[in-house]
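>>> need a structure here:
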Amino acid sequence: MVSQQLSAVPETVPRGIARTDLEPRTKRALEEAMAVSLLEKGGRYEVRTASGSWYEVDIVAEACTCPDWKYRTPEGGCKHLRRVDVELKLGRVPRPDGRLPDQARHEP
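Reported below is the predicted structural model:
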């Protein structure tokens, strides 16, 4: 399992869009300190929050073990699903197939 320190996402919002204009869950996904780790190939990740909570996110099935997902199933996902998606796009965590971001770039 590849682990990361709790961190907020660096400035990733495109120019011209203020973070205050983002959907609240997306804003929290970008700003709150979280650590994302790949649990197993197939797209299962662990997300640890600054409060000490942790949730299991399945990026392929688009599901999370958090209360927001369990009780509201928000369109676009909970903040944990959104955070895993951002971390994947930034290449900060292994892909669902287990390959590290650098490995994925160098293979045809």
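
>>> please make it C-alpha for all contacts and neighbour counts, starting now.
Fine.

>>> residues in contact with Phe25?
Check again: residue 25 is Arg, not Phe. Cys78, Lys79, Arg82 (C-alpha atoms under 8 Å, 6 or more residues apart in numbering).

>>> so of those residues, which ones are in helices?
Lys79, Arg82 (DSSP state H).

>>> please give me the structure for this one as well, since I'd like to look at both together:
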Amino acid sequence: MSEAAPTPDGQYGERAAKALTESMTVLDDQTFSELQDEEFLVVSPTGTYRVDAIAETCDCPDALHRAPDEGCKHRLRVAFARGERPIPGWAIRSAIDKDLGQHLSADPRIATADGRTEVFEP
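Next up is the predicted model:
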């Protein structure tokens, strides 16, 4: 498990940690015109995968064959990059991929100590 993964109660998933720390680029229909609204390409060293945020699907092998409850790391990366799912406030900022959300108009969000969220700035 990645350095960003541990929580005080140990409940943070390995896929979510990978979604935050591994090198991935998320592209939307503004950057890649072949995509529909709410579709994303996630480009990683292991491949390029299409994520549909509305249908909550991804065409990666993990999503197709294991169908994890929390979603594959590509779906989670899209959610973190768009700010839909806040980064836990306890996450080690230096472990988070510096390119998170770089090609999207929405901003990643991070949880604050008072229960709110703010724009994540690495």
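
>>> got a TM-score for the two of them?
The TM-score (TM-score structural alignment, normalised by the length of structure 1) is 0.64; 79 aligned residues with a C-alpha RMSD of 2.2 Å.

>>> coming back round to it: who wins for neighbours among the contacts of Arg25 of structure 1?
In terms of neighbours by other C-alpha atoms under 10 Å, the contacts of Arg25 of structure 1 top out with Cys78 at 25 neighbours.

>>> please pull up the equivalent of that one in structure 2.
When structure 2 is aligned by TM-score structural alignment, Cys78 of structure 1 is paired with Cys72.

>>> now do the contacts for the most centrally placed residue in structure 1.
Closest residue to the average C-alpha location of structure 1: Val84 at 1.5 Å, with C-alpha atoms, centre = their mean. Val84 of structure 1 makes contact with Val36, Tyr45, Val47, Val57, Ile59, according to C-alpha under 8 Å, 6+ apart.

>>> okay, those in a markdown table with secondary structure and distance to Arg25 of structure 1 next?
Listed next are the contacts of Val84 of structure 1 as a markdown table, based on DSSP: H, G, I helix; E, B strand; the rest coil; distance: C-alpha to C-alpha, whole Å:
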| residue | secondary structure | distance to Arg25 of structure 1 |
| --- | --- | --- |
| Val36 | strand | 17 |
| Tyr45 | strand | 18 |
| Val47 | strand | 15 |
| Val57 | strand | 15 |
| Ile59 | coil | 16 |
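
>>> which element is Arg105 of structure 1 on?
Assigned by DSSP states H and E, Arg105 of structure 1 belongs to helix 101-106.

>>> mind listing residues that contact that helix?
By C-alpha under 8 Å, 6+ apart, the surrounding residues in contact with helix 101-106 of structure 1 are Gly91, Arg92, Val93, Pro94, Arg95.

>>> farthest-separated two in those residues?
Arg92 and Arg95 (9.2 Å; C-alpha to C-alpha).
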